[in-house]
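Visitor: Structure for the following, please:
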Amino acid sequence: MVSHENDAYRIEQDFLGEKPIPIDAYYGIHTLRAVENFSISNRRVNLHLIGAIVTVKKAAAISHQKLGNLSSPIATAIVKACDEILNGSYSEEFIVDAYQGGAGTSTHMNVNEVITNRALEILGYNKGDYHQLHPLHHVNLSQSTNDVYPTALRIAAISLLRPLSEAFAELQDSLQIKENEYQHAIKLGRTQLMDALPMMVGQGFGAYAQAIARDRWRLYKVEERLRQINIGGTAIGTGMNASLKYIFTITDTLQDITSLGLARSEFPMDITQNMDVFVEVSGLLKSAATNLFKISSDLRLLNSGPKGGLGEITLPPVQVGSSIMSGKVNPVMSEMVSQMAMKIMANDQAITLAAMNGQLELNAFTPLIAEALLESLEMMTKAILLFKEKCLEDIIINEDICKKNLSASCAIATALLHHIGHHHASELVKKAQQEKKDIATVLRESHILPEDAVKRILDPYEITKPGIPGI
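Guide: Prediction:
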C-alpha cells in the first residue's frame, strides 16, 4: 500500500509498518526489508533463478487470463513486464542477497514487486500504485513461494544442465580425437606413481573419454527427475487457494513456454518439502568433478618440468607463470579445473546439509541449495569449455621423452612372466637396476631365451594389447 510520496521517495506499507522506497526503484518494501536483513555476501540471487521465477509468473498471468481470473489489460501488462525482464531489462533491480532466510520468499517478492511496478508503468500508473495492480493480489494470484520457488529452481537447473551435458559431449569428443591421434605413440604406464607397464598414449586419453562419457550420460538422465514440478500446490502442496483448472492450465502453459517437458507432480507435497532431487544432481556433479580433477591432475603431472619432471606432455602456454622466476609457465588451466572441482565438492556438501535439514512441510534452506547448485552448474560448464579450448586441444605429446622413459624402465619385464616365471623375472629386474642396463640387454646376456623370442616377447607394441606377449 502507498500512503504518500515526496520528491525522492515513495512510502510503502506492509504488515510491519512503512518504509521509504526510492521513487525510481521497481522493487518495493519486501525487497528493501530483505536487503536490510540479509546483506552478508555481496552476492545477488542467480539471474537464472530470477528468470525462471519470472517465467512462472508469466505462465500464471496467461493462465489466469484464460480462466477469467485477471482482466486482459492487467494480464497483458504483467506478461509484457515479464518478457522485458526475460530479455535482460531491469536486472539491476534484483538486489536481494543470495543467502537469505525465509525459504526464498525474499527473492520471490523481489520478483513480484519488479514485475508489478513495471506493469503499472505499462498501464500508465506510477510505481507503487498498488491499488491498481498488486504484487500479491495479481502477480502472485493462486501462488506461494513454496510452489513457485521449487518449480522455478527446477526450470533453472534444467536450463543449465543441458548446456553442461553438451559441454561434456564436446570434452568427450576432444579426448577421443586425442585417443585416435596418439594411438601409435607409446609411453610408460604407472601405478602408484611407479613404473608399471607400457601403454599407448591414446589408450590413456581413451580411458579419460570413457569416464567423461559416463558423466555425460548420468547428467543427461537426471533431468527426468527435475521435470516434476509442484506449481499449484501453493503453501504446503495441498493446492489450497488454487483451483484445479488453474493448476492444470499453468502446468500446460509452462510446458509451452519452456519446452522442457515439465509435468505436474502426482504428489505436490513431496516436491514442496523434499529437496533430494537437487542432492542427486549435485552428487552427479561431484562425481563428474572427481573425474575432471583426476584428468587435470594427471596432465599437470605428465607436464611437470619441463626438464626436472616427467615432461612427457607439454600443455599449451597461456600466461606467464611467475612474478620472479623468468620463463616459468605454469599449468594454470589444469589448476583452474582442479579448483573448480574442489568448489563443486564443497557446494555438494552444502546442498546435502541444506536438504537434510528441511523440516515437516517445507525446507527453509532452499536458497542455499539454489545458489550452490546453480553456481556449480554454471561453473562446471564454463570450466570444461575453457579447459577443452585452452588446454586439451593443443596438448603436445613428447614422444621421444616417452620412449626414453619407457626404455629406461624395467616395467617391460612383466612380459617375461609366462616364459621364465616371476622369480627369474624379478632377478633380471634386480640385475638391470644394479648394472643400470635395460631389461632386453640383461635378458640377452643371460641367454635364458633365444634372440628371436626376446625380440618377440619384449616388443612394446605387443605388450599394450590383450594376451600373452610372444605367443
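Visitor: going forward, measure contacts between C-alpha atoms and count neighbours the same way
Guide: Will do.
Visitor: Could you give me the buried positions within the biggest helix by length in the chain?
Guide: Longest helix in the chain by number of residues (criterion: DSSP state H): helix 145-181. Burial within helix 145-181, assessed by neighbour count using 16 or more other CA atoms under 10 Å, is assigned to 145-162, 164-165, 167-179.
Visitor: Can you name the residues that contact the closest residue to residue 451 other than its chain neighbours?
Guide: Leaving out its chain neighbours, the residue that sits closest to residue 451 by CA to CA, 6 or more residues apart in numbering is residue 444, at 6.9 Å. By CA atoms under 8 Å, 6 or more residues apart in numbering, the contact list for residue 444 reads 450, 451, 454.
Visitor: What helix or strand is residue 444 located in?
Guide: helix 439-446 (DSSP states H and E).
Visitor: State the distance from the residue nearest to residue 451 to residue 195.
Guide: Noted for residue 444: a distance of 22 Å to residue 195, by CA to CA, to the nearest Å.
Visitor: Relative to residue 454, how far out is residue 441?
Guide: According to CA to CA, residue 441 and residue 454 sit 10 Å apart.
Visitor: Who has more neighbours out of those two?
Guide: Counted by other CA atoms under 10 Å, residue 441 and residue 454 do not tie: residue 454 has more neighbours, with 18 against 11.
Visitor: circling back to that earlier point, can you list which of the contacts of residue 444 are found in helices?
Guide: In helices, judged by DSSP H, the following of the contacts of residue 444 are found: 451, 454.
Visitor: can you list the contacts of residue 444 in JSON lines and add distance to residue 225?
Guide: Below are those laid out as JSON lines (distance: CA to CA, whole Å):
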{"residue": "450", "distance to residue 225": "64"}
{"residue": "451", "distance to residue 225": "63"}
{"residue": "454", "distance to residue 225": "58"}
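Visitor: let's see this one next to it:
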Amino acid sequence: MNRPTRLEHDLLGERDVPADAYWGIHTLRALENYPITGKAIGSYPELVRALALVKQAAARANNQLGQLDASRHRAIEDACHEIAEGRLHNQFVVDVIQGGAGTSTNMNANEVIANLALEKLGWPKGHYKELHPINHVNMSQSTNDVYPTALKLAVVFAIQGLLEAMQTLREAFAAKAAEFADVLKIGRTQLQDAVPMTLGQEFSTYAVMMGEDIARLREAIALIQEINLGATAIGTGINTDIRYAKMATEFLSELSGVTLTPAENLIEATQDTGAFVQLSGVLKRIACKLSKICNDLRLLSSGPQAGFNEINLPERAAGSSIMPGKVNPIIPEVVNQIAYEVIGNDVTITLASEGGQLQLNAFEPIIGHSLFKSIEHLEAGCRTLAENCVRGITANRDLLAERVRTSAGLATALNPHIGYENSTWAAREALRSGRSVAELVLEKGLMDKEALERVLRPEVLTAPRRE
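Guide: Next up is the predicted model:
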C-alpha cells in the first residue's frame, strides 16, 4: 500500500512510478491503457532479446559516428547485453496487444535499458538528465524501424525451435516408414477401398510432407531477414547520419549471429508487412498438413472393434469418465486444435497487414503476437506428436494381411491381364459373395494359379510394373 515511488513526467504531465521499477512513465500509461490479454511482452523472450540487440547495435553505431559519448555508450551496451542474456525480462510488462504501432513496447525497452544503464553509471533510477531513455537509448531510432526490426529478428530466433521440432517429427515418421515397409494394406480414396500399398509407404508420405515444409519455412525466413533499421519515422531516415542504417544493420548482424540486410527502399519497407504474411502462410501450410496427418492417425486407429483398427496409438490417458476401458487419440486431437488456431492466426495477420495505411502499419503488435503463438504452439505440437504418439505406434499386421487377401480392390491389379469387364465382375462378385477375388478368377479360369500369384506379389501390387 505504501510502496515507495519516484516522480516522472512526459508530455501529458507527471506520474508516480514505483521506485524499484526499471520501467517508467510511458510504460505506466501503457499498463493502464492496454489491459487486454494479461500477457506481457516479457513472456516472449526472443522479442525482448531482439529489442535489446537492436538498441545495442544502435548505441554502437551512434558511438562510432560520434553521436553518443563513450561513457553512455558503454553503459547502454552493458545493459543491453545483460537483458539479451535474460536479465530483467520481468520488467517488460506492456501487454502484447497495444495501440500505437508498438510505441509502448519501444518505450518500455528504452526505459528499462536507461535505468539499468543509470545504475551502472552510479545514478538512481529516473535520473534521466544523465542518461535519457529517448535522447540516448532511442538515439537515431523510431518505433517504426525498431519494432519491425526486433519483431523480424525475434521471429528468426523463435523459428529455430520449430525447425528442430519438425525435423524430430520427420525422423519419427521416417523410422515408422522403415519399420512398416513390409506391412501390406489396402489404400483408400474418399474413404472407400482402393488398391494395395504398404503401411510403410503411408508413413513415408508424412515424412516427406514434413521435409517439404521444413524447406518452405527456411525460404520464408530469408524474406524476414531484410530489415528497415535506420528508416526512423517513415523511411526517410530523418535525424540519422547517412552512414547509420548500414552500420547499425552490420552491428546487429554481428551481435545476433543472424545475417540481416537493409531494405533497398526504407520507405517501402516501413509500411510493407508482406514478409509476415508470407511467413504466416507457410505456418498455415504446416498446420494444414499436420492436421491432415492427425486426421489419418485418428481414422487408422479408430475402433478398436468397430473402426479401421489398422494401427494402435500409444495409450496416454483414460478416455472417459463413464465408459470403462475407453482410450482416445488425445495427442492427434490436440495437434488438430493447434492447427485450427494457426489458421485463425493467419486470418488475423492477413487482416492486420491489409489494414495498414499510407507510410505505416499500426497493427504490427497483433501480427507479432499471432506469429509467436503460431510458432510456439506448432513447435510444441510437433514435439508431443513425435514423442507421445508416433514413436509408439504399432501395426495390426494380421488384420491388415487378411483384409488384403479378401479385398475386392485386388481386382484393379488384374485389369491388364483379364480386362476391365472381367475385373469389374470379380470385384462386384467378391463384395456380394464374400469370396476372394483370387478364388473367383481361378474358378472362372480367367488366369492360372502361377500367373495369378505372380501378379499379386506385394512388390508388384505396390509399385509400377516392368513389362
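Visitor: where does the TM-score land?
Guide: Superposed pair, TM-score by TM-score structural alignment, normalised by the length of the second structure: 0.96. Supporting alignment: 464 aligned residues with a CA RMSD of 1.5 Å.
Visitor: Alignment lookup: residue 436 of the first structure to the second structure.
Guide: Alignment note (TM-score structural alignment): residue 436 of the first structure maps to residue 434 of the second structure.
Visitor: To clarify, my last question referred to residue 326 of the first structure.
Guide: Checking TM-score structural alignment: residue 326 of the first structure goes with residue 324.
Visitor: mind checking which helix or strand the equivalent of residue 7 of the second structure over in the first structure is in?
Guide: Using TM-score structural alignment, the partner of residue 7 of the second structure in the first structure is residue 11. Using DSSP H and E, residue 11 of the first structure sits in strand 9-14.
Visitor: quick one: the helices in the stretch 351-467 of the second structure?
Guide: 364-388, 397-405, 415-418, 420-433, 437-444, 449-455, 458-461 (DSSP state H, counting those that start in this stretch).
Visitor: how much space between residue 309 of the second structure and residue 303 of the second structure?
Guide: Residue 309 of the second structure is 6 Å from residue 303 of the second structure, by CA to CA.
Visitor: next one: residue 271 of the second structure
Guide: 53 Å.
Visitor: Count the neighbours of residue 435 of the first structure for me.
Guide: Neighbour number of residue 435 of the first structure under other CA under 10 Å is 10.
Visitor: Equivalent analysis for residue 358 of the second structure, please.
Guide: Neighbour tally, residue 358 of the second structure, other CA under 10 Å: 9.
Visitor: Please apply the same query to residue 21 of the second structure.
Guide: 15.
Visitor: do the same with residue 184 of the first structure
Guide: 14.
Visitor: One more: the one 4 residues further on?
Guide: Burial of residue 188 of the first structure is recorded as 24 neighbouring residues (other CA under 10 Å).
Visitor: now residue 305 of the second structure
Guide: The burial count for residue 305 of the second structure: 7, using other CA under 10 Å.
Visitor: how close does it get to residue 312 of the second structure?
Guide: Residue 305 of the second structure sits at a distance of 12 Å from residue 312 of the second structure (criterion: CA to CA).
Visitor: And residue 204 of the second structure, by the same measure?
Guide: 17 Å.
Visitor: Which parts of the first structure are strands?
Guide: Assigned by DSSP state E, the first structure shows strands spanning 2-5, 9-14, 17-22, 186-191, 194-200, 228-229, 263-264, 313-314, 396-397.
Visitor: If you count neighbours, what's buried in the first one?
Guide: Using 16+ other CA under 10 Å as the burial criterion, the residues of strand 2-5 of the first structure that qualify are residue 2.
Visitor: Enumerate every residue touching the aligned partner of residue 315 of the second structure in the first structure.
Guide: Matched by TM-score structural alignment, residue 315 of the second structure corresponds to residue 317 in the first structure. By CA under 8 Å, 6+ apart, residue 317 of the first structure lies in contact with 329, 330, 331.
Visitor: do residue 457 of the second structure as well
Guide: Contacts of residue 457 of the second structure by CA under 8 Å, 6+ apart: none found.
Visitor: That one -> the first structure?
Guide: Under TM-score structural alignment, residue 457 of the second structure pairs with residue 459 in the first structure.
Visitor: circling back: buried ones in the helix holding residue 444 of the first structure?
Guide: Those would be 439, 440, 442, 443, for helix 439-446 of the first structure by 16+ other CA under 10 Å.
Visitor: Name the nearest residue to the spatially most central residue of the first structure, ignoring sequence neighbours.
Guide: The centre of the first structure sits closest to residue 377, judged by CA atoms, centre = their mean, with a distance of 2.3 Å. Distances taken as CA to CA, 6+ apart put residue 160 closest to residue 377 of the first structure, at 6.0 Å, once the chain neighbours are dropped.
Visitor: Could you report the distance from the one you found to residue 285 of the first structure?
Guide: Counting by CA to CA, the gap from residue 160 of the first structure to residue 285 of the first structure is 12 Å.
Visitor: which neighbours do those two share?
Guide: With CA under 8 Å, 6+ apart, residue 160 of the first structure and residue 285 have common neighbours residue 377.
Visitor: Residue 223 of the second structure maps to what in the first structure?
Guide: Structural alignment places residue 223 of the second structure opposite residue 225 in the first structure (criterion: TM-score structural alignment).
Visitor: neighbours around the closest residue to its match other than its chain neighbours, how many?
Guide: The shortest distance from residue 225 of the first structure to any non-neighbouring residue, by CA to CA, 6+ apart, is to residue 277 (6.6 Å). Neighbourhood size, residue 277 of the first structure [other CA under 10 Å]: 17.
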